[in-house]
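J.: Compute the structure for the input listed below.
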Amino acid sequence: MKRFEDLTEAETLALAIANEEEDSRIYATFAMRLRGDYPATAAVFDGMAEEENEHRRSLLALYERKFGQELPLITRQDVRGFLRRNPVWLAEELRIDVVRRQASIMELEAGQFYARAAERARDTDVRRLLGDLALIEQKHEAVAERLAETHLTEAARTGEDETKRRLLVLQVVQPALAGLIDGSVSTLAPIFAAAFATGNTHETFLVGLAASVGAGISMGLTEAMSDDGAITGRGRPWIRGLACGLATAVGGLGHALPYLIPDFWTATAVAAVVVVVELLAIAWIRWRYMETPFGSALVQIVLGGLLVLLAGIFIGSG
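T.: Down below sits the predicted model:
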């Protein structure tokens, strides 16, 4: 691996050409992967890829004039200390905010690198060349801003934000909400049945812990195995399963943990308050993300929770 300072002028120019070609392909990949859900942002990356290609062609023409037709094979991986690209484009699902941030970092890092390299260069031709490359990267940033102004109109941004929100709901909120409802409601009966049957807070806590963890594992596996996301667009199964399983466990543990309090009636009162908070949180999530009227969501979830709670108390007291 060579040091950047040891590169010849021809190698430096070849490295710039390879860099422009790779960045162009990265932007083209971003555009291809985002076109279905984020067409406006895809158009921005199409334009940026074309700009990178234009710069590559200009650099190739300059190289041919100075050094001929034979281009040495050298990439950033061959140079010690050269910037590396984070391969976010290899992810199965591209997050729009991550992609935009990655593109900004790519342009900024390249410009800064060339500028610092130009300052360290002792050969005047190399210094001039690296300075030109730094200016090219600065122009890339201006091009990105201009393209964004052209394609990412207010209406386009609004549409893409709505798409982002829809994907969040499908891939995270819905499975987590299903788990939270199951964990908060279904565990009410066994926990309060154990509480009123035994009158022992420690035993009630153990029942609640077992019910919560078991329900979390069961719901997580069910969600993960029910849909691979290939057709429905609901994302990676393990992410949905993890969100559902954790939410289920948290929902049950919420009203199981108060039974760590030694006094039975104090623990039960705290658990009842936690149940109310959980039900309110579920109603709010349904209103915020599922567009369910808050009053309707509250009545539905409170009614269901109350029925399960009374069933647990009745069974435990029998």
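J.: contacts, neighbours, all on C-alpha from now
T.: Will do.
J.: after whichever strand or helix holds L209, next one along is what?
T.: Element membership for L209, per DSSP states H and E: helix 201-226. On the C-terminal side of helix 201-226, the closest following helix or strand by DSSP H and E is helix 237-254.
J.: who are the neighbours in contact with the nearest residue to L298 once chain neighbours are set aside?
T.: Spatially, and ignoring its direct neighbours in sequence, L298 is nearest to A283 (5.0 Å; C-alpha to C-alpha, 6 or more residues apart in numbering). Counting by C-alpha atoms under 8 Å, 6 or more residues apart in numbering, A283 makes contact with 294, 297-298, 301.
J.: how far off helix 237-254 does whichever strand or helix holds A283 point, in degrees?
T.: Using DSSP H and E, A283 sits within helix 264-289. Helix 264-289 and helix 237-254 are oriented at 140 degrees to each other (axes from the mean of the first three to the mean of the last three C-alpha atoms, to 10 degrees).
J.: Please provide the structure for the following sequence as well, for comparison with the first:
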Amino acid sequence: MKNFADLTEREVLAVAISSEEEDSRIYMTFAEDLRERYPDSAKVFEQMAEEERGHRHMLLETYEQRFGPHLPPIRREDVKGFLRRRPVWLTKNLSLETIRREVETMEMQAERFYVKAADQAQDVGVRRLLGDLAEAEKGHEEMAAKLTDQILSPDVRAEEDRTNRRMFVLQYVQPGLAGLMDGSVSTLAPLFAAAFATHQNWQTFLVGLAASIGAGISMGFAEALSDDGSLTGRGSPWLRGLTCGAMTTLGGLGHTLPYLVPDSWANAFWIATAIAGVVVFFELWAIAFIRARYMDTPFLQAVFQIVLGGAIVLAVGILIGAA
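T.: The predicted model follows:
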């Protein structure tokens, strides 16, 4: 992957052209999905798709004038810092609210891309075109924010609240949830394997502590280095990394701390293990709830993914430790 700052002007235009073409197809897919349920909103998406095709045409004309007809095979997925989009448009009968949130995120990313690209462009004409497109994408973002007024008018949130919530999810919930999932699930196997292999609380606690802190450091660096936030609006990479790392460590420590029960107590191992099992139960259900609440995942699907997956990892750790 290439850093955005390393892109040539030719590559910037090529990325913009492919992005506009893809966004146009996405909006037409949304329009087709909404046409029967919300015909007025479907027309808005058709208009947005047409405007994206117009943007692509303008970009292509500028590109051909400067660099000729051949486009280099580079897409936004090849540029570090672009937000990875969930392919929600492959799902039928999406709620209008879900589509609106997705479009807001798409247009926010497109606006930031054009602003950054305009700052980097050397040619005056290219810089002017990119600046105009940034303003156009900002208008699309505002249009998407108003899409649900027709059905949510009693409860319409202020634009600032919507933006703040979206940024909160991007900057804190996503990295925090990824860390919590990794810390809570990935440390189950080594912790309970050590517990049933030794039947010693203190040794088990040391294994869990090492696994939790090690996973936290690894996840923190992985999150911080994955995206600098310049295009996606996800904020400081080190803040996201700290959030992800801290939640990873916390997720592992939750079921590690019960093994601080002194070995001198009667049935100390089974007391600690029972407490840890209860903690694991609540951890997994809490993660499932957060996924359903903030990540638009159906609750039963989240339960199946997290609780069942965690139970399997727990069972594997116990079986290995008891072998």
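J.: returning to what we had before: ok, now how distant is whatever residue of the second structure lines up with the residue nearest to L298 of the first structure from C244 of the second structure?
T.: Matched across to the second structure, A283 of the first structure falls on A288, judged by TM-score structural alignment. Note on A288 of the second structure: its distance to C244 of the second structure, by C-alpha to C-alpha, to the nearest Å, is 17 Å.
J.: Same check on L60 of the second structure?
T.: If you go by C-alpha to C-alpha, the gap between L60 of the second structure and C244 of the second structure works out to 40 Å.
J.: Between the two, which is the more surrounded one?
T.: C244 (33 against 20; other C-alpha atoms under 10 Å).
J.: The more buried one contacts A215, correct?
T.: No: between C244 of the second structure and A215 there is no contact under C-alpha atoms under 8 Å: 10.1 Å.
J.: Give the closest residue to R100 of the second structure in space, chain neighbours not counted.
T.: Closest to R100 of the second structure by C-alpha to C-alpha, 6+ apart is A144, at 5.6 Å.
J.: Provide a list of residues in contact with that neighbour.
T.: A144 of the second structure neighbours (C-alpha under 8 Å, 6+ apart): 100-101, 103-104.
J.: Take those and write them to TSV, including secondary structure.
T.: Putting the contacts of A144 of the second structure into TSV (DSSP: H, G, I helix; E, B strand; the rest coil) gives the following:
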residue	secondary structure
R100	helix
R101	helix
V103	helix
E104	helix
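J.: which stretch of helix or strand covers the residue nearest the centre of the second structure?
T.: In the second structure, the centroid-proximal residue (C-alpha atoms, centre = their mean) is Q174; its distance is 5.2 Å. Per DSSP H and E, Q174 of the second structure falls inside helix 174-186.
J.: The next helix-or-strand element following that helix vs helix 237-254, what angle?
T.: Downstream of helix 174-186 of the second structure, the next assigned helix or strand under DSSP H and E is helix 188-198. Computed by the same axes, to 10 degrees, the angle separating helix 188-198 of the second structure from helix 237-254 equals 30 degrees.
J.: Could I get the buried residue list for helix 188-198 of the second structure?
T.: Across helix 188-198 of the second structure, burial judged by 16 or more other C-alpha atoms under 10 Å covers 188-197.
J.: Go through those residues and name the one nearest L257 of the second structure.
T.: For the buried residues of helix 188-198 of the second structure, the residue nearest L257 of the second structure by C-alpha to C-alpha is L191; the value is 10.9 Å.
J.: Hmm, the closest one is touching G317, no?
T.: Yes: taking contacts as C-alpha under 8 Å, L191 of the second structure lies within contact range of G317: 7.3 Å.
J.: Can you tell me what sits against the helix holding Q174 of the second structure?
T.: Counting by C-alpha under 8 Å, 6+ apart, 212, 215-216, 219, 223, 240-241, 243-252, 254-255, 280, 283-284, 287, 290-291, 309-310, 313 sit against helix 174-186 of the second structure.
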